[in-house]
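S.K.: pasting the structure only:
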């Protein structure tokens, strides 16, 4: 049962392309991080990308080729992240550690007529466990590769009559895997050091009224993102990093100032400037559900979230001091959403409507050091978003259902850049310290859009449904946050939009043993917002690159084979390509690949539940994931050096559960094929260096748990 359309429906009767996994399914696979959803849902990429800073927890989510790699306040995510109905406005801290998850749903395509915030590419919706009247508890401990120690505990308890609470805590620790000999205490990069605390209180004073208060606190203290330098592509800019090497070439120069292959590595970062990532965030929300009548439900969702962080990165990964960045980050958001859901005309018309307000503000100040100069980039921001939406489904007959929806959005962004030069090395740089890069004033980028949706669904037989959907999506404009060259104003860009066409089939039969979902789509993507760089500027810039077309399909299946055997699998194709590029765009051609988007994704899982009688059950499991090649480069060029070849990862595990269900034990091997694929990559056009971050590779673990 799913609630994708604000009412309880069977998955196979919901005319939406979506993947849903329960918290129990994640537990059975030994998964403790939200980004692993990409291994089970087609046409989604869920990366943890350091982007243009050293942050170690920043989600880069793409669905059907549409997403965003940067957490910059100047640009919105292409995929909306929702936790218990609340939109999470920043990618920072969005790679959630799982401690009390009820389920996770991936909804593909624009979702604006049912969600508070406009979401152009799709949505990832996370639901936490809701307090109830049953006293229960569970806990588990995992130990594995590189001193991995994960501890989780959860308690649900009645407090008083009609008052219930739950609490959860998680600690996630693991050593790093990229050597950093010149860092303080020679700390390895890529470690995990995070804590999570969550709590919820549910009050049901009368039968018609339900109030849930939630709160959480998390802290992440990482040594830094696990990146290395693997090459230099522009030797002309680097052959004379100090005067002693004047006239030399990239690979035959000598001396401490020569930036060459001595610093290239796949497992060692030679940087001497700080690499670290510290983030603390907390949030609270209140959800009020009022069952006004048997036909009308009212809901209010009020939420507040705050994050504070400091991140640093030595971007050349060498002792020379070519480029080091720092982020002083602070963000807070407030949102309010009122919803009404109901049914009329003898239950033939179901409707949902709402109004939404979102306010986000904060700062991201970026002290940046280059070899010849230093500056402060970044600034202060304030975004507001107003929306109203409505959607209704009319049952023309018992088999034919027509849905229509519309959304109105106002998206207003304000940016106050606090950007100036702090020092320069004479005689190469003569700009006086304190010189403003852009005037210190507030700039605005305001936009508004109507976006409709129409869906037709037909129940062909009791087991088979067919549907077709047209929907529009919209993502507001914004600003380039990080600047280095003097300009009259920070570069801005327009909104991007999509027109999406989708058709699908859903089947549930063979005595409820087989479920199949299939969908085909064609997306017209206009005014694509893209992060690009060129050889004449230091740093990446956002622009409306042009137009694109994205055809593709998804096929998912779950099959209860029998005798304890179950199989799940999916395959997805996203054929994203540009059809028009604007004249000012550099470094792109019509054949340029999209970032972090594989044309083909697939997964296959097989499990066997073995009944051991009074000794309980044993479930061996194998899950394989395939991704075709993708461009890991965030800044457009050079593709050949930053293309990740196709790869397959295989996870294997065996889980034992006692007869009573109270005790469980698990052993597992993740990435058994030891694939060291690129999680992300970056190219600096000004300095010519290529950064890459690789997966840790093969990991083993053991886990034990208890519940009652």
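M.R.: Cool, got the structure. Just so it is clear, the structure is predicted and the values come from calculations on it, not from any experiment.
S.K.: For the rest of this, base every contact and every neighbour count on C-alpha atoms.
M.R.: Noted.
S.K.: for whichever helix or strand residue 363 is part of, packing partners?
M.R.: Per DSSP states H and E: residue 363 is located in strand 349-370. Here strand 349-370 touches strand 323-344, strand 373-395, going by 3 or more C-alpha pairs under 8 Å, 6 or more residues apart in numbering; DSSP states H and E.
S.K.: how about residue 461, what does it touch?
M.R.: Under the criterion of C-alpha atoms under 8 Å, 6 or more residues apart in numbering, residue 461 has no neighbours.
S.K.: tell me the SS of the residue nearest to residue 637 when sequence neighbours are not counted?
M.R.: Closest residue to residue 637 apart from its sequence neighbours, by C-alpha to C-alpha, 6 or more residues apart in numbering: residue 587 at 6.1 Å. Classification of residue 587 by DSSP: H, G, I helix; E, B strand; the rest coil places it in coil.
S.K.: if I pick residue 587, what's in contact with it?
M.R.: 532-534, 636-637.
S.K.: Identify, from the residues you listed, the entry nearest to residue 159.
M.R.: The shortest gap between residue 159 and any of these belongs to residue 532, at 54.7 Å (C-alpha to C-alpha).
S.K.: The closest one reaches residue 595, doesn't it?
M.R.: No - Residue 532 lies out of contact with residue 595 (C-alpha atoms under 8 Å); the separation is 11.0 Å.
S.K.: Could you name every residue contacting both of the two?
M.R.: Common neighbours of residue 532 and residue 595 (C-alpha under 8 Å, 6+ apart) are 634, 636.
S.K.: which one of those two has more residues nearby?
M.R.: Neighbour totals were compared for residue 532 and residue 595, and residue 595 leads with 25 against 20 (other C-alpha atoms under 10 Å).
S.K.: How many neighbouring residues does the closest residue to that one other than its chain neighbours have?
M.R.: Distances taken as C-alpha to C-alpha, 6+ apart place residue 631 nearest to residue 595, at 5.1 Å, with adjacent residues excluded. Residue 631 is flanked by 25 other residues according to other C-alpha under 10 Å.
S.K.: Identify the residues contacting residue 631.
M.R.: Contact partners of residue 631, counting by C-alpha under 8 Å, 6+ apart, are 593-597, 639, 642-644.
S.K.: put this beside the first:
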């Protein structure tokens, strides 16, 4: 059968497959999600085939279609043409991936791949999904959603990548690479984007060869200004906006057998605090609230304001309103100052291999206010001031050692340190709060204290510091048995240590002079809380992470592979612990991933990639927000516990196609079956001990506290773990589907108009940022009929755009709309024990016009 006959017979069912995955799908990603921009290769001409895509998944550049890793690569041009603001915009291109904000902090990332990730913003912990910028591991999630600027490509690698990437890539990695200086040609590009909600983005890039063919400088700048999607009902002003300035200078030098790139990073971020929205539980029937069953914050609101205070109860996401009630309307914000420098040197030894060095230093200073009670009353607020720095050094050697063996070997060193001061303040922290609450409830206390008598600035001061040091040696080898069959394997040895000291926010600390209580008597501690006796911690861990597999280039167009990889994330300390029991270290977690996939290009116009996986998680680190006795944060603490094990299995399908000239289509389907196989932890904090022996799932971890009422509670009270294995995993939807298309229509000799749109569907998923008590997943029916649950409902999101491209692709004018149908859903939820819940909805419908040039 000749190729023309093959196309005619194959294209019919192939088109049905592509369209079924794409559906009626629409795509702002304008170009194919896994392809480079066609206009760059052939300016002014519509695409006629799928371009070759390369990846850095193995630390050397390889064709993505012959790389044994589940990876989605997205070019910088594609990101620009899809109007991507930050990494969260990549979720629509990748199956079984959720790149979302944490929720409580403006640009902190909560990245999940195949049902696992991390929602912790503390520098004491390590992200579950590693972010690498120009080859450098980013230790903090709090800047994971910074603005993207002058990006060459972004790659999303699914599954553990420990044999080659960073310290903590237990479930996957996101690689963001910026464009390098061009030593041959002068260039200038830029854009202006204006949209609703006061959005104005200005970008500019200048590339100047200093010595043609030898050295060049590149300067990239972006200004972001945005009022925010919310309106604050307290002062009727916009809320949740951005004010950012990003500047990335770089220098490139090219020699006969070497090249050097030095990059700078500067960012000034003056955002609003995150716009937390009330999602509290206010039970009742027939429209009558049961005030006695309210959580504490909405109870205060109702007692203080009467029926008008019911606005502190949970609300349903609404297309008509996007409002918050925050009392901290002035002097509050989310301020970051980031600067860093990265150097990359590559030296090619002819006929031997390439020696590479990547070194980095990065400093982040932050000052963040949050009104967590999300009401117009001064009930519960925090301020976090933090200084964080990190440095890393990686020396790597890549060699095609022989006709049958090639390898990458290296050494890696990493160190970070942070110091954070936290103020927690509001009515809840005033010594008279209990009397004021009882008086408001009509309980005789013998005092006349009211809420108005409370000090809104009452609170406690705390401080935490940690130094983290890690080094590793790694090796990844390919052994080519034949021209088509290759065995591959890898090994990584890691050692890591953490020195941790803390004093929990408390009134016994010196808030004015920013000092922890130094009452004598506790030996060997620098920072501690004299009431809780919190001592510093020092611990270290080591690990060997292997990888093994085989791949087969069955034909020129078909690549098949299978692999087993072990991922590792080190142990650590709880950066927000509030009791002696929770300030102890938690242990490392380990994941074994089994993967089988094929990558197939049956013709130039069609690409089909399919991956199946099985993931076994052991000693899983799970975040919990629970009640604590005398702890920080109004009697609550946030901790990480090794809660048990979990497993995930699933399938990922990616299809790209160019069925006819100028028409581009892509689709992605992810199926995920993820669940806990065991989960034994104290998920609800201090409580009465069960009466029957053995009712705890791990009696060895029970902690009995002082019994305040031996008659009413003869078994005492304290911490005791329960079997919570029935709780679903966070951010692990069963289905993720996305698809898109774009179509280029010539406009005489002027250029062409490109119509594009995309669609993403995500099924129901648990969105709570931390562990929740058993039984609460069903939700609570509020008095007003709103069901308060920790679930995000399934949703379809559509985006669309139209762009005019000048014939030589020098000028471009675009109009885009995101979330066309204005669908609303709960994006993130935080349940703070018995105090309150707050949440953040997704972004509503918004639009923009962009004018750009590239000369």
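M.R.: Cool, got the structure. Note that the structure is predicted; figures quoted are calculated from it, not measured.
S.K.: what's the TM-score for these two chains?
M.R.: After superposition, the two chains reach a TM-score (TM-score structural alignment, normalised by the length of the first structure) of 0.92; 685 aligned residues with a C-alpha RMSD of 2.4 Å.
S.K.: now the closest residue to residue 779 of the second structure other than its chain neighbours: how far from residue 724 of the second structure?
M.R.: When the adjacent residues along the chain are set aside, residue 779 of the second structure lies closest to residue 789, with 4.1 Å between them (C-alpha to C-alpha, 6+ apart). Distance from residue 789 of the second structure to residue 724 of the second structure, counting by C-alpha to C-alpha, to the nearest Å: 17 Å.
S.K.: and residue 840 of the second structure, what is it in contact with?
M.R.: Contacts of residue 840 of the second structure (C-alpha under 8 Å, 6+ apart): 103, 275-277, 826-829.
S.K.: cutoff 7 Å now
M.R.: 103, 276-277, 826-829 (C-alpha atoms under 7 Å, 6 or more residues apart in numbering).
S.K.: what's the answer for residue 641 of the second structure, then?
M.R.: 586, 621-623.
S.K.: Let me know the closest of these to residue 820 of the second structure.
M.R.: Distance to residue 820 of the second structure, by C-alpha to C-alpha, is smallest for residue 623 among these, at 34.8 Å.
S.K.: quick one: contacts for the residue lying closest to the closest one once chain neighbours are set aside?
M.R.: Leaving aside its sequence neighbours, residue 623 of the second structure sits nearest to residue 640 (C-alpha to C-alpha, 6+ apart; 4.4 Å). Residue 640 of the second structure makes contacts with 574, 621-624, as judged by C-alpha under 7 Å, 6+ apart.
S.K.: Out of the residues you listed, flag the one nearest to residue 474 of the second structure.
M.R.: Using C-alpha to C-alpha, residue 621 is the member of these that sits closest to residue 474 of the second structure, with 24.7 Å.
S.K.: what's the burial count for the counterpart of that closest one in the first structure?
M.R.: Matched to the first structure by TM-score structural alignment, residue 621 of the second structure sits across from residue 529. Neighbourhood size, residue 529 of the first structure [other C-alpha under 10 Å]: 26.
S.K.: any idea how far residue 436 of the first structure is from residue 529 of the first structure?
M.R.: Look at residue 529 of the first structure and residue 436 of the first structure: by C-alpha to C-alpha, they are 27 Å apart.
S.K.: Quick one: which of the contacts of residue 641 of the second structure is the most crowded by neighbours?
M.R.: When neighbours are counted by other C-alpha under 10 Å, residue 621 leads those with 26 neighbours.
S.K.: wait, it sits on residue 642?
M.R.: Yes - if you go by C-alpha atoms under 7 Å, residue 621 of the second structure and residue 642 touch, sitting 4.6 Å apart.
S.K.: Tell me the counterpart of residue 727 of the second structure in the first structure.
M.R.: Structural alignment (TM-score structural alignment) places residue 727 of the second structure against residue 592 in the first structure.
S.K.: Assign a three-state SS to residue 37 of the first structure, would you?
M.R.: helix.
S.K.: What does it correspond to in the second structure?
M.R.: Aligned by TM-score structural alignment, residue 37 of the first structure pairs with residue 90 of the second structure.
S.K.: next one: residue 446 of the first structure
M.R.: So, by TM-score structural alignment, residue 446 of the first structure is matched to residue 540.
S.K.: Go ahead and confirm that match touches residue 498.
M.R.: Yes - assessed by C-alpha under 7 Å, residue 540 of the second structure is found in contact with residue 498 at 6.2 Å.
S.K.: More neighbours: which of these two?
M.R.: Neighbour count, other C-alpha under 10 Å: between residue 540 of the second structure and residue 498, residue 498 has more, with 24 against 17.
S.K.: leaving aside the residues next to it on the chain, what's closest to that one?
M.R.: The shortest distance from residue 498 of the second structure to any non-neighbouring residue, by C-alpha to C-alpha, 6+ apart, is to residue 468 (4.5 Å).
S.K.: Can you name the residues that contact residue 622 of the second structure?
M.R.: Residue 622 of the second structure touches 640-643, 771, counting by C-alpha under 7 Å, 6+ apart.
S.K.: Just give me the longest helix of the second structure.
M.R.: Counting by DSSP state H, the longest helix found in the second structure is helix 3-22.
S.K.: List the buried residues of the following helix or strand past that one.
M.R.: Counting by DSSP H and E, the next helix or strand C-terminal to helix 3-22 of the second structure is helix 38-41. Residues 38-39 are the ones in helix 38-41 of the second structure that count as buried (16 or more other C-alpha atoms under 10 Å).
S.K.: next one: stretch 332-345 of the first structure
M.R.: By 16+ other C-alpha under 10 Å, the buried positions in stretch 332-345 of the first structure come out as 332-343.
S.K.: ok, the equivalent of residue 227 of the first structure over in the second structure - contacts?
M.R.: Following TM-score structural alignment, the counterpart assigned to residue 227 of the first structure within the second structure is residue 276. By C-alpha under 7 Å, 6+ apart, the residues touching residue 276 of the second structure are 104, 372, 374, 838-840.
S.K.: gap between residue 276 of the second structure and residue 837 of the second structure?
M.R.: Distance, residue 276 of the second structure to residue 837 of the second structure, by C-alpha to C-alpha: 10 Å.
S.K.: remind me, longest strand of the second structure?
M.R.: Using DSSP state E, we find that the single longest strand of the second structure is strand 636-660.
S.K.: Going along the chain from that one, find the next helix or strand for me.
M.R.: Using DSSP H and E, the first helix or strand after strand 636-660 of the second structure is strand 663-681.
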